[in-house]
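Engineer: No sequence on hand, only this structure:
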């Protein structure tokens, strides 16, 4: 009878059986499909929408490619975008429509950022864009924003945004302070609004991409808004919809109350048209100043703010508070 090798004699049959079962379990784990369909779908969507090159629109995250042996990246490819597949519907979640939220940011408010994090719209479909002034306040706001971004983008995946862009203004701000009393002075409005338009145009044209379905302008001092804000606004299926803004204040009785704040949406009047006809090309006509009465129908003054209002019937899409300022959205 031939001798049994020493190594085999010392091997327990139970050990061999356990090793075999462990191997089978490992192979099943490797080759079986993931049970988390939502995670797989999110990851695939991010990969499919990723930019193909650093020069691609920044609203899509860029997936870096390996450099060549000489350390040089390949030239930019010719990218084809199928714009016919882009939709803007009243059910953007089901249709996976990308939303670009843009904010000129001179001061950072934690309440504003908390509202972004609380949005119930899938964050994988949201791109953020910011532009900040090169001032002491702007530098502080940029630092606070970067800290908030780092914490969010390194946190739970469902809270992360598809992409975030921060721009710095390349021109000096027209006024030094962003205090409400200073920025609402009538003599500051022309220069201030001109700078605002310039900054907003730079932000929009730099960040909008071929997959952007909706653009939401959201001021940085909006510190309370509903998590369903995007779904509320898109549900009206309008090309443009404007939110009203209301301000919290202490009334004569010392109690908190609200009042219309934003007068930038109106139905024009003949008085305003006559005033504009007499103005120079560089003059502007603005609301909220007693010495420039236009008698326009202000949207903020027509909003139904009663507690029992039918929000859909009154063409109202929700509430938001803006640095003690509220926004009630209405169709344009």
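Structural biologist: Cool, the structure landed. Because the structure is a prediction, the values reported are computed rather than measured.
Engineer: contacts, neighbours, all on C-alpha from now
Structural biologist: OK.
Engineer: Report the separation between residue 104 and residue 262.
Structural biologist: 17 Å (Cα to Cα, to the nearest Å).
Engineer: residues contacting the residue positioned nearest the centre of the chain?
Structural biologist: Nearest to the mean C-alpha position of the chain, by Cα atoms, centre = their mean, lies residue 101 at 2.7 Å. Shown in contact with residue 101 (Cα atoms under 8 Å, 6 or more residues apart in numbering): 126, 127, 128, 129, 215, 216, 217, 218.
Engineer: need these in JSON lines with distance to residue 195, can you?
Structural biologist: Listed next are the contacts of residue 101 as JSON lines, based on distance: Cα to Cα, whole Å:
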{"residue": "126", "distance to residue 195": "26"}
{"residue": "127", "distance to residue 195": "24"}
{"residue": "128", "distance to residue 195": "21"}
{"residue": "129", "distance to residue 195": "18"}
{"residue": "215", "distance to residue 195": "20"}
{"residue": "216", "distance to residue 195": "20"}
{"residue": "217", "distance to residue 195": "16"}
{"residue": "218", "distance to residue 195": "17"}
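Engineer: Can you add distance to residue 270, neighbour count and secondary structure and give these back as TSV?
Structural biologist: Below are those laid out as TSV (distance: Cα to Cα, whole Å; neighbours: other Cα atoms under 10 Å; DSSP: H, G, I helix; E, B strand; the rest coil):
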residue	distance to residue 270	neighbour count	secondary structure
126	41	24	strand
127	41	25	strand
128	40	21	strand
129	38	23	strand
215	32	18	strand
216	31	17	strand
217	30	16	strand
218	31	15	coil
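Engineer: let's bring in a second model and compare:
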């Protein structure tokens, strides 16, 4: 147990001295041992004396001053609750004051935040960033962590981050009472995506997770808690006001919608938590065909339930306060009134109506007439972890990219080889084209000149101006060039 203020090693937790050794958990059984007989007899004698004096004063007042009230006489201290008149080992709690209301932050209602941890070292810093940002008064939130079956530095890093959080200079930052419980449950399923979400491991994994949740809750829940909030440490994005937002609905059990981001080539986003759903006739008929210990899990082809899932009803532009009655709940983020658990609802570590853990918790709460709702348009985002299909798809895309790059490189090599072996005809063609155009223009000018000359000769007799050899030679040259142009 780590109380909020731990300045001294001999500090008190809930009014009782704790052991001086660190990392110990003691229920101090000596507190409930009977007192020695002499003090008890002395207190009994004092009690009898006070009662005798009280009766004597009352009778005297009744006969001497019949109209006087004896109430002012009681203020003399004869019925006062002094230290000698109290039992130090008894605590009194009025559970009617911790039922949970819609505006608990105004009534200073305490919340127990529960977080099961297993190999969570890589997610803890992100989780503590959320703890820093919660807007619900931190001193009204008690933290409870269960570290189980971990092989990394989850426990060590958790202790370091808690010390930093409680030692923050901002007086509004430290939380209330903090509990760290360490217990292994023999969980053999690995924490990778393929193992955790594989169908074969779901039933046994869910039952062990239910045991872990029940252990954590039973060890940390106090009579003064009005709410219990379950939160996974791998939530990436959530509103800072999530506690107030969920509490305002004043429901016994309420969950938000949970999605996860995806790379653009996978669609950008995807529903994550499929454990929040409404019951269907198909699922009820399926449950009747299964064995007694069978556990139905959502999102797998082996169990076609055709249930309306909270995740698939999300509208990014919908009203975030819209409610939907559900039967199963997902465990990523659950806010429940403490009275639900005090009434006997828990996370079944067995097949309860063919469900276990959080889905069984939702079914059990509905069976006991508690309200269980989900918010389809109020969304929080789970951390993206590549699934087996995602990894396989990424490998296929990488192979396609390499094949495409190789094809482009081969094409570039072929073009280079062609250019090296053959001269580029483009430049010669442009040169020949220019020469032909210039020659045609020259011929046109000569033809126009010749036509003008013919006009002049028509005015002179043909025999008056014989054709010279030079002219004949020029005409022959023009004709040969014209024929060459036509051939081109």
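Structural biologist: Okay, I see it. Quick caveat, the model's predicted, so the values are computed rather than measured.
Engineer: After superposition, what is the TM-score?
Structural biologist: For this chain pair, the superposition-based TM-score is 0.71 by TM-score structural alignment, normalised by the length of the first structure; 256 aligned residues with a Cα RMSD of 2.7 Å.
Engineer: who does the strand ranked longest in the second structure touch, helix- and strand-wise?
Structural biologist: For the second structure, the longest strand by residue count, based on DSSP state E, is strand 372-382. The contact analysis (3 or more Cα pairs under 8 Å, 6 or more residues apart in numbering; DSSP states H and E) places strand 372-382 of the second structure against strand 235-237, strand 253-261, strand 324-325, helix 357-367.
Engineer: and residue 5 of the second structure, which of the ones you listed is closest to it?
Structural biologist: strand 235-237 (28.4 Å; Cα to Cα).
Engineer: Where in the first structure does the closest one fall?
Structural biologist: Mapped onto the first structure using TM-score structural alignment, strand 235-237 of the second structure spans residues 222-224.
Engineer: now what about the matching stretch, what contacts it?
Structural biologist: Applying Cα under 8 Å, 6+ apart, the set of residues contacting stretch 222-224 of the first structure is 109-113, 115, 319-326.
Engineer: quick revisit: can you find the partner of the residue nearest to the centre of the first structure in the second structure?
Structural biologist: Aligned partner of residue 101 of the first structure by TM-score structural alignment: residue 113.
Engineer: Determine the three-state secondary structure at that match.
Structural biologist: Of the three states, residue 113 of the second structure takes strand according to DSSP: H, G, I helix; E, B strand; the rest coil.
Engineer: cool, residue 441 of the second structure as well?
Structural biologist: What three-state DSSP gives for residue 441 of the second structure is helix.
Engineer: if I read this right, residue 121 of the second structure contacts residue 161, doesn't it?
Structural biologist: No - at 11.0 Å, residue 121 of the second structure does not count as touching residue 161 under the criterion of Cα atoms under 8 Å.
Engineer: neighbour-wise, which of the two wins?
Structural biologist: residue 121 (19 against 14; other Cα atoms under 10 Å).
Engineer: who's in contact with that one?
Structural biologist: Residue 121 of the second structure is in contact with 152, 153, 154, 157, counting by Cα under 8 Å, 6+ apart.
Engineer: A strand includes the first one, no?
Structural biologist: Which is residue 152 of the second structure. No - residue state for residue 152 of the second structure (three-state DSSP) corresponds to coil; a strand is not indicated.
Engineer: Just give me the neighbour total for residue 300 of the first structure.
Structural biologist: 23.
Engineer: roughly how far apart are whatever residue of the second structure lines up with it and residue 154 of the second structure?
Structural biologist: Correspondence of residue 300 of the first structure to the second structure, assessed by TM-score structural alignment: residue 311. Computed as Cα to Cα, the residue 311 of the second structure to residue 154 of the second structure distance reads 30 Å.
Engineer: One more: residue 316 of the second structure?
Structural biologist: Taking Cα to Cα, one finds residue 316 of the second structure at 35 Å from residue 154 of the second structure.
Engineer: got it, and residue 241 of the second structure?
Structural biologist: Taken as Cα to Cα, the span from residue 241 of the second structure to residue 154 of the second structure is 27 Å.
Engineer: These two: who's more crowded?
Structural biologist: Between residue 241 of the second structure and residue 154, residue 154 has the larger neighbour count (other Cα under 10 Å), namely 19 against 13.
Engineer: residue contacts, the counterpart of the more buried one in the first structure?
Structural biologist: When the first structure is aligned by TM-score structural alignment, residue 154 of the second structure is paired with residue 141. For residue 141 of the first structure, the contacting residues are 105, 106, 107, 108, 132, by Cα under 8 Å, 6+ apart.
Engineer: in which helix or strand would I find the fourth one?
Structural biologist: Secondary structure from DSSP states H and E places residue 108 of the first structure outside every helix and strand.
Engineer: if we can go back for a sec, ok, so of the contacts of residue 101 of the first structure, who is nearest residue 45 of the first structure?
Structural biologist: Nearest to residue 45 of the first structure among the contacts of residue 101 of the first structure, with distances taken as Cα to Cα, is residue 126, at 12.5 Å.
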